[in-house]
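1. Test case, fold it:
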Amino acid sequence: MKAWFKSGSPWIWLNGGAVAFCMIMVVGLIGLIAVRGFGHFWPADIVKVEITQPDGSRQVVMGEIVRPQTITAAVARDGGRTDIPEGMDLITRYLLKQGNKDQTSNDFAWYFELGMGEFQYPKDAYQIERREWGNFYGQPVALVRSGEVIARPAETNFWSTLQESINRSLALHKEIRGIEKGEIGQMNAQIERLRLDLRRLELRNPSAQERAQEEERIAAERARLDAEYAILRVELDKLYESTRRDTLVMRMSDDREVNISLATIVRVTAPNSMSVFGKAGQYIERLWEFLTDVPREANTEGGIFPAIFGTVTMVFVMSIMVTPFGILAAIYLREYAKQNMMTRIIRISVYNLAGVPSIVYGVFGLGFFVYFLGGSIDKLLYEAALPTPTFGTPGLFWASLTLALLTLPIVIVSTEEGLARIPSTIRQGSLALGATKSETLWKVIVPLATPAMMTGLILAIARAAGEVAPLMLVGVVKLAPTLPVDATFPFIHLDRKIMHLGFHIYDVGFQSPSAEAARPLVYATALVLVLLIVILNLTAISIRNRLRERYRSASD
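-> Predicted structure coming up:
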């Protein structure tokens, strides 16, 4: 045994076991998040059950079974359940997503198994996803068009007629959104520019002739925009009127009939009558919608595309700013600065900056970048827009700059260590061959240190993509469906506020009006954030490895 310990084999097994344990924990964590998050998009069967209440009344409920839970009878009695037998110690209850929040004001409810009848799964039970008020669960009665019934569930063409009407309504909704965000959005931007032109004219105090000419131009341009808007307004009114043509009549579990306009419907499914392949197709469709659509219903429905786009854009802008400054600072500290007391103090300060809490950077960014620099830029370049701030308010640029400042020490330290690992013989050989110090630095040393620079950038991306606290102060908001990149000049709007996956997780998890509806979205968004960080890191690692092989082969 003593010889075995001296051989070092136990430490090899110990290290291998520790690595395996860590890998199991990471894979288990990601698997848990994936199951809890992405499992939400699988179409669940709709159950209909009759429940006998303690007072003898009967209630029929319909919805999805979210999860069962076993609790003690004492807890149930404390909650007001009085009909539990004395000999019963444990009792099961079910959380049902019954939807219909506009009719019942409670889309999730707990029901005890005691007094619950047999679960039924009616084939004609529909799940209706709506743009407002969440899901609706019920059974169809009729499809009405302009006040007349055109199809009933007993007819063989009812489902196809319903889907055709829904597809028509979705196409109209898409056309409306395209006009409102595209043409009308550009008109609003042009009207705002005309308003600013008039304000600049007042600030310049020009001659009477120049003022008259400019006011005439602005008035003519505004009249043209008003005429174009009137035409679009008539077209929009016709489209809105057309969307209100069809209505779906549904029967709730308590036999009440509700009229649902197809203009408010996103999707209608009948999961109880769907095959496995049908559910798989529906799962892919819902997952794709989650990744590419905008959020709705206080971020508990819809997608997270603005948050994904905002996170990626912010990381790219941050990388563009932090990389040159961090690399130049490291080159100066290692290659040019005298190694005296001042240099050591600067280096220690850089190391200490890496340990400063991120919220401190957020406060600094809000005070210095937003209020001081942004306010100064507004006074200098955007005086006509005041008192409405342009850069004197949190936005994408200040969020990226704050994260660049936060990750700057990481890039400096990694680059400086990479420069320090290059043997001095390479420098001496380059100088001996007649190269200047500048040529040696930029053509020999810096290319060899490129992998270390990329390592610093990888670490910076990993930290920046997951930060939340400073972003809450310098540019990230709960809802910003308008992307910072569009077709309006100057196309990239660094002054706009953005959404972020990390803040989206915080908002959905802690600020949502419905905790049960938000729970699966927290897991799904967290998994998307983890995968996004992995993709960004793998991309940077791939670039680093290619550079390493390139300069290694060049040095050979």
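
2. switch to C-alpha atoms for all contacts and neighbour counts from now on
-> Fine.

3. What's the end-to-end length of stretch 107-119?
-> Chord length of stretch 107-119, first to last residue, is 19 Å (C-alpha to C-alpha, to the nearest Å).

4. list the buried ones in it?
-> Applying a neighbour-count criterion of 16 or more other C-alpha atoms under 10 Å, one finds 107, 108, 111, 112, 114, 115, 116 buried in stretch 107-119.

5. Need the residues that contact it.
-> By C-alpha atoms under 8 Å, 6 or more residues apart in numbering, the residues outside stretch 107-119 that reach it are 47-53, 84, 91-101, 516.

6. to compare against the first, here's another:
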Amino acid sequence: MTALQQNDRWRWLTAGAVTVCLLAFALLTGLLAWQGMRAFWPQPVDLYQLRQPDGTTQVLLGETVETTRLSANGQDADGSVTRYLLKTGNRDVAAPDFRVILSRDALTVTQPPEVMVVQRRSGGNALGWFVELRQDNETLTAQNIAALLQQRLEKVHTLLRQASAIRHTDMARVNNQLRALETQAEAQRSANAFTPQTQSEYQANRAALQRRFSELSTRLAALQQESVRDALILRDVQGRERSIPLAQIVDAWHPNAMSFSQKWHHFLHQVWHFVSDSPAAGPSEKGAFPAIFGTVLMVLLMSVLVMPLGVIAAVWLHEYAGRHALTRLVRIAVVNLAGVPSIVYGVFGLGFFVWLVGGTLDQLFFARTLPSPTFGTPGLLWAALTLALLTLPVVIVATEEGLSRIPDSLRQGSLALGATKAETLWHVVLPMALPAMLTGLILAVARAAGETAPLMLVGVVKMVPELPVDAVFPYLHLDRKFMHLGFQIYDLAFQSPNIEADRPLVYATALLLVLIILSLNLVAMGLRHRLRERYRIMTQ
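-> Down below sits the predicted model:
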């Protein structure tokens, strides 16, 4: 067998392995997309009339989410039957959400076009028939009541956004200014510099801030009162009428009467709502923006922290340390660190970064706020540092391999032209090793973005009142806790009180996490390709 034939076999084997990996990734992404995206498509609502054992008739209204053909057995001697899994909605008054129906018990199954689905901010969807729209307990009339409902919903959503902006931006800024004013006054008192003139200025500024806060509070109360004036009256399948405030409604639609184009418009709107909105009080509320923002911000902050440390360590090992027992010991330690379970890094981050470093910072710089911790509690900074430590061995190994592939003739040529070793390293070696550094960054991002176990100890929570970034100085708040897509997947899959209803959201959130990791890696791979082409001629 010739060497060319052996090379062909290895080439085909490599191509086959790559094809299998790409096919597996495509199948995984397709499965996540199919299972997750169907939650946003408007499903038809079925009206079942069921035969009861006592001869009476029961009526159920819901979405048929699963149909299973059951084979005949001893109990079903007449033949096979069909089992329907029905999602009834109206969880707050007609729990549980899901009912199992057998085809032999269903007298009739219809799809009334007048049925309305109301997506609420908490409590799941409400199903029923639209009765009327009220404002301050007075019935609103219009020729096109559906258009009026959408108009009122948009107005209420605008009021809620304005109220949220006042609460999380304007009032937060005033509170921050009040804290800064109190801190300044306390420092002046400690330094015996709190003169009558200073005290007068302090009281005037404090009164102005309190007056501004009172004005914002009054405006916020007015917006909240305005947002709860409108209500939708919905009649359920049992004939009971219920009042649902428009402030609790995200959207409302008639799925059985929608055309295909209307369904597509509704689908895109629901996907955008899921990506851009925040979850409300209930765990089933759709909205993943805080988790997306927290995941991307943590990965970017981790990358900023791990790349300088990894590159410096790799440069020291390859360019300066030489070959002796210490470098061999360091390389063994780096390899062993790469195999340490991630939960161990979480425990280390909690003990070292949070309790030791964070507690020390609180005692030195935030003693006035103790015993309430500032940095001595899990937060974004400690999560990023923990993941930077976890991915550090990957960056070190990839960077050192890139440094080893640079010909020594380039270093010697630079030194022969009069450049120092540091100048050679900065202007020749490191630019040519950038593709290898980006390879380490790609591997680090892929691992860090999917980690969940260590983050549960050092900063990730189920729900946050505000994002780590806002309009209040210093704008990026490293001490705040944050949400993460990986933890949201875990919470929806294992901690949700209604797992069956939240299962599509698990797939949708997993798809989001895969797409975010893929996007970050594609950006780094594109940059690596450009740098590799740029310095290829120099290495030939």
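
7. How alike are these chains, TM-score-wise?
-> In this superposition the chains share a TM-score of 0.94, using TM-score structural alignment, normalised by the length of the second structure; 540 aligned residues with a C-alpha RMSD of 2.4 Å.

8. Which ones among the contacts of stretch 107-119 of the first structure lie within strands?
-> 47-52, 91-97 (DSSP state E).

9. would you list the residues you listed in TSV and tack on distance to residue 465 of the first structure and neighbour count?
-> Shown next, in TSV, are those (distance: C-alpha to C-alpha, whole Å; neighbours: other C-alpha atoms under 10 Å):
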residue	distance to residue 465 of the first structure	neighbour count
47	41	20
48	44	21
49	46	16
50	49	17
51	48	20
52	51	16
91	45	17
92	42	15
93	40	17
94	38	17
95	35	18
96	36	21
97	34	24
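
10. okay if I get those residues as JSON lines plus distance to residue 471 of the first structure?
-> Formatted as JSON lines, these follow (distance: C-alpha to C-alpha, whole Å):
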{"residue": "47", "distance to residue 471 of the first structure": "43"}
{"residue": "48", "distance to residue 471 of the first structure": "45"}
{"residue": "49", "distance to residue 471 of the first structure": "47"}
{"residue": "50", "distance to residue 471 of the first structure": "49"}
{"residue": "51", "distance to residue 471 of the first structure": "48"}
{"residue": "52", "distance to residue 471 of the first structure": "51"}
{"residue": "91", "distance to residue 471 of the first structure": "46"}
{"residue": "92", "distance to residue 471 of the first structure": "43"}
{"residue": "93", "distance to residue 471 of the first structure": "41"}
{"residue": "94", "distance to residue 471 of the first structure": "39"}
{"residue": "95", "distance to residue 471 of the first structure": "36"}
{"residue": "96", "distance to residue 471 of the first structure": "36"}
{"residue": "97", "distance to residue 471 of the first structure": "34"}
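
11. residue boundaries of the strands in the stretch 101-250 of the first structure?
-> Using DSSP state E, counting those that start in this stretch, the strands of the stretch 101-250 of the first structure run over 108-112, 126-130, 135-145, 148-151, 246-251.

12. among those strands, which is nearest residue 289 of the first structure?
-> For the strands of the stretch 101-250 of the first structure, proximity to residue 289 of the first structure was assessed by C-alpha to C-alpha; strand 126-130 is nearest, at 12.4 Å.

13. Trace that closest one over to the second structure and give me the residue numbers.
-> Taken onto the second structure by TM-score structural alignment, strand 126-130 of the first structure occupies residues 116-120 there.

14. Next: stretch 305-325 of the first structure.
-> Matched against the second structure by TM-score structural alignment, stretch 305-325 of the first structure falls on residues 289-309.

15. and the matching stretch, how far from the chain's centre?
-> 12 Å (C-alpha atoms, centre = their mean, to the nearest Å).

16. average distance between that stretch and the first structure?
-> Mean deviation of stretch 289-309 of the second structure relative to the first structure after superposition (mean C-alpha distance after the TM-score superposition for the first structure): 0.9 Å.

17. And stretch 200-220 of the second structure, by the same measure?
-> Its aligned residues in the first structure lie a mean 3.0 Å from stretch 200-220 of the second structure after superposition (mean C-alpha distance after the TM-score superposition for the first structure).

18. Grab the longest helix from the second structure for me.
-> Taking DSSP state H as the criterion, the second structure has its longest helix at helix 499-539.

19. How far away from the center of its chain is that helix?
-> 15 Å.

20. What is that helix packed up against?
-> Helix 499-539 of the second structure sits against helix 3-37, helix 430-432, helix 434-450, helix 485-490, with contacts defined as 3 or more C-alpha pairs under 8 Å, 6 or more residues apart in numbering; DSSP states H and E.

21. Could you rerun that using 6 Å?
-> helix 3-37, helix 434-450 (3 or more C-alpha pairs under 6 Å, 6 or more residues apart in numbering; DSSP states H and E).

22. wait, which of these is closest to residue 366 of the second structure?
-> Comparing these by C-alpha to C-alpha, helix 434-450 comes nearest, at 30.6 Å.

23. Need the counterpart of residue 190 of the first structure in the second structure.
-> Under the alignment defined by TM-score structural alignment, residue 190 of the first structure corresponds to residue 177 in the second structure.

24. number of nearby residues for its match?
-> 17 (other C-alpha atoms under 10 Å).

25. Skipping adjacent residues, who's closest to it in space?
-> residue 209 (7.8 Å; C-alpha to C-alpha, 6 or more residues apart in numbering).

26. Quick check: the aligned residue for the one you found in the first structure?
-> Residue 209 of the second structure maps onto residue 225 in the first structure, by TM-score structural alignment.

27. how far apart are the match of strand 126-130 of the first structure and its match in the first structure?
-> Mean deviation of stretch 116-120 of the second structure relative to the first structure after superposition (mean C-alpha distance after the TM-score superposition for the first structure): 0.8 Å.

28. which residues touch that stretch?
-> 125, 126, 127, 128, 129, 248, 249, 250, 251, 252, 253, 254 (C-alpha atoms under 6 Å, 6 or more residues apart in numbering).

29. how about the helices and strands packed on helix 499-539 of the second structure, which one is nearest residue 282 of the second structure?
-> Nearest to residue 282 of the second structure among those is helix 3-37; the distance by C-alpha to C-alpha comes to 19.3 Å.

30. who does the closest one touch, helix- and strand-wise?
-> Other helices and strands packing on helix 3-37 of the second structure, by 3+ C-alpha pairs under 6 Å, 6+ apart, are helix 499-539.
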